[in-house]
Structures are given as C-alpha cells and as structure tokens.
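Colleague: Sequence isn't available, so here's the structure alone:
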C-alpha cells in the first residue's frame, strides 16, 4: 500500500512509515546547524531509531546544544562529530579520512547547503563561495566516501526551486568575472543547479547500488538565509520583471515549518517506492 504525503507531513511521520529503513542504520549528515533543517532532520532519524548519526560541522561546541538535545531524548543513538569546514576542501578530505577510520558502512548521506545570497568572495581554494560551500565540498566528500556507502544506500542533497533561475553555468568563469558580473542570488542558484547535475550523475553511475535524490524542502526558513537582504531580493526580482520573467516558484509557495520541510528530505532518504527512480 502506498503511503500518503501532503504539505502537513513531518519528518518524524516519515521515519515512522519506514522503520526498517531507519532502525539500527548509520547516517551521515553534512552541514548540521543549530535550530536548522539539518538539526530537525537528525532529530527525526534519532526518533526513528537510528543506530549512529555521523555529523559534520565547523565546530563541535557550536553544535553541542543539538547533540545534548538528541542525547537527552534518544539515549541509544550514537552521535559522532567530524570537523569539516565547507570553505576548505582540505578540511573535507580530512573529514573523509576520519569517517573511513570509523569502520562503518553508511546507509544514508544527507548534505545541506551552507550559504545563501552572501556577498561575492572566493574561498581559500579560489572558488566562488556558493559553488564550493553548497556543492563542491559535497562532490569531493561523496567521491571519497563512495567505497564505504552501503549496498542500496541513499544520497540526498538539499536544493531549492531557485535552481530554475540559474542560467547555464559558464564552466570557464564560475567566479562571475571576478565578481564584476555577480548577484548573490545568481551565485546561490548556480550552486543549486550544480547539485542537481551532480545528483543525476551519481544516480546513473551507481545505479543498483546507490540511489541519489535532490530534495527541495519548499519555503522553509533555515539558517542559510542569514545573509539574505531584502534589497538584494528586490533588485533581483526587478531585474527579472524588466526581462519579462515570472516570479520564482519559491517566492510563491506557502511557508513550511522545519519539521514539514524535513519530511521531503527524509522521503528521499527512506521511501522504498522511489527505489526504481533514477533521480528527482
């Protein structure tokens, strides 16, 4: 029998629907933040009986309230922190090495965007910040960890409907002419499109062993929106209006809670009915 999902479904509801996909399983959550969609998703997995949740972040002390909260509620879940700074590809290489030394098989991987609509800057690796922190760091991590992903495991990367607003990437100039031709929402949209293309490539390359999905949680307020300024949004929308383009779908959607947004992410991670799909 098919399960029913709607805009009121919450993450914990999804883990209840598929207990055999959660209980005693090991999950890797990259990009955990306090009071955010990633933390809500981790809580739902713990609620469902996950055995181990490996989580990455810049600082364990910043995430300690999240861990303490989960440990109080779900005392049998093992929480393992691994340092990984999306602004440093070297940090993600080290994180992959650390995870491999744990000797575990990963049943599910979820990656969350790190930034949205930030001012133009290059990372220490010389890459535009959205492109590296939202996409390239996960491209690297997943390629380094593919041999410890369990058979029939899942990969879910969180994206946004703003991917539709991204022009075809200029692979020659991902830095927007060194920032001269840059708008913060264009940078974000480009990184979202890169995620979609990457997910499609994973799904095709590892078909039969790893299923891969992108998940759009909808109009959910998350910590990546910290830097979003309304004047930036207004200027971006004005430019689209002058070009005769439609208002982005994301800005037409009704707001969703973090728990509701996590349901979409967790369905991609757990729902067996998606097994035959190449990607979403």
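Modeller: Everything's here; your move. Quantities reported herein were computed from a predicted structural model and do not represent experimental measurements.

Colleague: C-alpha only now, for contacts and for neighbours.
Modeller: Fine.

Colleague: Give me the buried positions along stretch 143-160.
Modeller: Neighbour counts over stretch 143-160 (16 or more other C-alpha atoms under 10 Å) mark 144-145, 148-150, 153-160 as buried.

Colleague: Show me those residues that map onto strands.
Modeller: 149-150, 153-158 (DSSP state E).

Colleague: Using TSV, lay out these together with distance to residue 114.
Modeller: TSV is the format used below for these (distance: C-alpha to C-alpha, whole Å):
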residue	distance to residue 114
149	23
150	26
153	23
154	21
155	17
156	15
157	12
158	10
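
Colleague: Now for these: which two are most distant?
Modeller: 150 and 158 (20.5 Å; C-alpha to C-alpha).

Colleague: quick one: the residue nearest in space to the middle of the chain from residue 76, how far?
Modeller: By C-alpha atoms, centre = their mean, the mean C-alpha position of the chain lies nearest to residue 112, the distance being 2.4 Å. Distance of residue 112 to residue 76, given as C-alpha to C-alpha, to the nearest Å: 25 Å.

Colleague: now swap in residue 166 and tell me
Modeller: 43 Å.

Colleague: now swap in residue 271 and tell me
Modeller: Where residue 76 is concerned, residue 271 sits at a distance of 24 Å (C-alpha to C-alpha).

Colleague: Equivalent analysis for residue 259, please.
Modeller: 22 Å.

Colleague: chain center to stretch 109-125: distance?
Modeller: Put simply, stretch 109-125 sits 11 Å off its chain's centre (C-alpha atoms, centre = their mean, to the nearest Å).

Colleague: Not counting it itself, show me its contacts.
Modeller: Defining contact as C-alpha atoms under 8 Å, 6 or more residues apart in numbering, one finds that stretch 109-125 is touched by 27-32, 38, 86-89, 128-130, 132-135, 138, 154-159, 175, 179, 182-185, 187-188, 224-228, 269.

Colleague: Write a ChimeraX command that selects only the buried members of those residues.
Modeller: Entered in ChimeraX, the line below selects the buried ones among these, by 16+ other C-alpha under 10 Å:
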select :27,28,29,30,31,32,38,86,87,88,89,128,129,130,132,133,134,135,138,154,155,156,157,158,159,175,183,184,185,187,188,224,228,269
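
Colleague: burial count for the nearest residue to residue 92 once chain neighbours are set aside?
Modeller: In space, and not counting its chain neighbours, residue 92 is closest to residue 84: 5.4 Å by C-alpha to C-alpha, 6 or more residues apart in numbering. Residues near residue 84, counting by other C-alpha atoms under 10 Å, number 24.

Colleague: Alongside the first one, take a look at this:
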C-alpha cells in the first residue's frame, strides 16, 4: 500500500513531463507580441537573480519598469543588476533581500517596501525549488511548500492593499503566479500539507504548484467580488533549462543534459509567458486564468474545486498568522 502511494504519483508526474516534452518537440516556443511601454510602473519579481526570474526582470526593466528583484542570494543580486543595465534597460532595477522560507523575512521585506511609499503594479511570484530531500524551514514547514507557495501567499497578502491602491480601472495591477505542468499530478493533502506521512520530493513540488493555482483562482474571485483593480493569473513556462534541475541525482543530471539541450526551453523562452501576463495589453483586466505557451489553457480539474480553494486559503491564513479576509 505504501509503495503504491509513492509510485502512482511519481508515474503521473513523469507522464506529465513526457507530455510537455512531446509538446515542445512539435510546437515552437511562444513569441511575445509588441508590448506597451511600462514607464512609471513598479514590479517585484521573486527569484529574479537567475533563470526565468532574471529574464522576467530584465524584460520588464527594458519595457521601462522599476523592477525590484527579491531574492535570498545577495551576491547574485548584486551581479544581476549590472547585467540587466547593460541590456538597453529603460527602467530602474534594484535588489532587495527576502528569504521566502522565513515568515519573519517575508514580513520584513513587505514592511520595508511599504515604508518607501512606492506603488506596486506587478508582483511576479516566480521563486521556487524542486527535488529537494526532505527539509524543514525555521517555521516548521516542508521546504517546497514554504518556498514555492506559502511564502508567496503571505507576500501577496501583505502587499495586496498596495496593489489595490496602485491599480485603476483600465490599468489594473497584476499578480502573476509561476506554476508548472506538474500541478496536474499534484494532490493537496489538507491534513498533511508538510508531506510528512509519505515524503516524495516530486510529490511535494507538485502539491506546491497546485496550491499556487488554487490560490490564484480564489484570490481572483475575491478581487472581482470586491471590484478591485487587480488581477491574478497562473502561468506555466514549460520545461526550461534552469538551475531548478540542479537537485537531480548525478545519473539523472547526466541523462538530462543532452535532452535539455534539444527539447527544453531557454530561460528567456520560459520567461515570455510571465512577461506576457505582467505587461500584455491583451491581459488587461483578465484574471483567474492559466496561461501556457501564450494561450489560456484548462488547468487540472482539482484546481477548480471552489471548496478546496477556500479551505486552502483559510488554512494558509492560519499557518502564516493572517486574519482571513
């Protein structure tokens, strides 16, 4: 029984990966349309020092945005800024430290940002990790759940009033949550969000990515009900050749390299969907959708479960110490 509970999710996840690779084999990567200038708008991109996050931050800065790269690697952050500035950058770019696995750090980051009195027009919740051995954060949460989902849940809620004040009808603020095709095989265990009963690194990762989609849809519903000028969307970059795969076993790493070179997207290609969600005119006022390769796509059946959305939201508020709005 225990073996089945581990093998079935793993088989589903690998099946998802094969489907994505087959799609990418026969379909070109999404090409961004001409995007409107973003002068005067402010964006926060988590995990923006490398990979998809770096490419997202770079593209938004080239459009004229003031981009705050939020990450936990100070040296990488310092190195990322001049690299972006060299790229015909029309906007401003800076680095700010935040450890998304620490609720205290997330609160400090949000408070520091709010104290500056800046508006916030785009929040790209991009940072993530995958395939880690079982680890726990200082707050007692499983690492994938904390970094990929819970830290972003708290950050978004802490900055939500700023997003609301910064948006206006016809020029909404936008929340962009980075999910993954693995969410199709994900299961949210409300009685075991820490995946402690039967730990699987892939299962924990898939759960965190499904949680992000559930969160996106519930947030959008609340924003629309309140008439607030903010939208929330989930995006899927496909399989991208980034450091996210650095935690693979050495044999798997060796097997992955030739495949990734041919079939994986580049970080810039992967970032195109988050940039599109953050800045495209076609996405003005559009929220509550799952975007993949430039198109709105049906996410998993589980992600549309309104009761599960509400239950996860309530539980997440309890875990991070927020009053449920």
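Modeller: Perfect, thanks for sending it. Nothing here was measured: the structure is a model prediction, and the numbers come from that model.

Colleague: Got a TM-score for the pair?
Modeller: Scored against TM-score structural alignment, normalised by the length of structure 1, the superposed chains reach a TM-score of 0.81; 247 aligned residues with a C-alpha RMSD of 2.2 Å.

Colleague: out of residue 259 and residue 76 of structure 1, which sits in the busier spot?
Modeller: residue 259 (23 against 15).

Colleague: mind checking how far the residue at the greatest distance from the centre of structure 1 is from residue 236 of structure 1?
Modeller: The C-alpha centroid of structure 1 is most remote from residue 242, which lies 32.2 Å away (C-alpha atoms, centre = their mean). Going from residue 242 of structure 1 to residue 236 of structure 1 by C-alpha to C-alpha gives 10 Å.

Colleague: just residue 258 of structure 1 next, same as before
Modeller: 26 Å.

Colleague: More neighbours: the two, which one.
Modeller: residue 258 (23 against 15).

Colleague: list the contacts for whichever residue in structure 2 pairs up with that one?
Modeller: In structure 2, the residue paired with residue 258 of structure 1 according to TM-score structural alignment is residue 267. Residue 267 of structure 2 makes contact with 51-52, 55, 240-242, according to C-alpha under 8 Å, 6+ apart.

Colleague: can you map out the strands along the stretch 1-150 of structure 1?
Modeller: 26-30, 52-57, 78-83, 106-111, 149-158 (DSSP state E, counting those that start in this stretch).

Colleague: and the fourth one, which stretch of structure 2?
Modeller: Counting by TM-score structural alignment, strand 106-111 of structure 1 pairs with residues 120-125 of structure 2.

Colleague: Now check the residue farthest from the centre of structure 1 against structure 2: what is it aligned to?
Modeller: Checking TM-score structural alignment: residue 242 of structure 1 goes with nothing.

Colleague: separation between residue 242 of structure 1 and residue 190 of structure 1?
Modeller: Residue 242 of structure 1 sits 21 Å away from residue 190 of structure 1, going by C-alpha to C-alpha.

Colleague: Same check on residue 153 of structure 1?
Modeller: With C-alpha to C-alpha as the criterion, residue 153 of structure 1 and residue 190 of structure 1 are 27 Å apart.

Colleague: how many neighbours does residue 103 of structure 1 have?
Modeller: 9.

Colleague: quick one, what contacts it?
Modeller: By C-alpha under 8 Å, 6+ apart, residue 103 of structure 1 has no neighbours at all.

Colleague: Can you give me the distance of it to residue 145 of structure 1?
Modeller: On the measure of C-alpha to C-alpha, residue 103 of structure 1 and residue 145 of structure 1 end up 12 Å apart.

Colleague: start to end distance for stretch 163-180 of structure 1?
Modeller: Stretch 163-180 of structure 1 end-to-end distance (C-alpha to C-alpha) = 22 Å.

Colleague: And it, what's buried?
Modeller: Quick answer for stretch 163-180 of structure 1 (16+ other C-alpha under 10 Å): 163, 165-166, 174-176.

Colleague: which among the residues you listed gets closest to residue 18 of structure 1?
Modeller: Distances from residue 18 of structure 1 to the buried residues of stretch 163-180 of structure 1, taken by C-alpha to C-alpha, are shortest for residue 163, at 29.4 Å.

Colleague: Quickly note the distance from that closest one to residue 117 of structure 1.
Modeller: 13 Å.

Colleague: now swap in residue 238 of structure 1 and tell me
Modeller: From residue 238 of structure 1 to residue 117 of structure 1 the distance is 16 Å (C-alpha to C-alpha).

Colleague: who's more crowded, these two?
Modeller: residue 117 (22 against 14).

Colleague: residue contacts, the residue lying closest to that one once chain neighbours are set aside?
Modeller: Excluding the flanking residues, the one nearest residue 117 of structure 1 by C-alpha to C-alpha, 6+ apart is residue 184, at 4.3 Å. Shown in contact with residue 184 of structure 1 (C-alpha under 8 Å, 6+ apart): 116-120, 232.

Colleague: Aligned counterpart of residue 184 of structure 1 in structure 2, please.
Modeller: Match for residue 184 of structure 1 (TM-score structural alignment): residue 201.

Colleague: distance of that match from residue 177 of structure 2?
Modeller: 21 Å.

Colleague: Mind jotting down where the helices sit in the stretch 151-300 of structure 2?
Modeller: 151-166, 201-226, 250-263, 267-279 (DSSP state H, counting those that start in this stretch).

Colleague: mind listing what's buried in the third one?
Modeller: The neighbour-count check on helix 250-263 of structure 2 (16+ other C-alpha under 10 Å) flags 260, 263 as buried.
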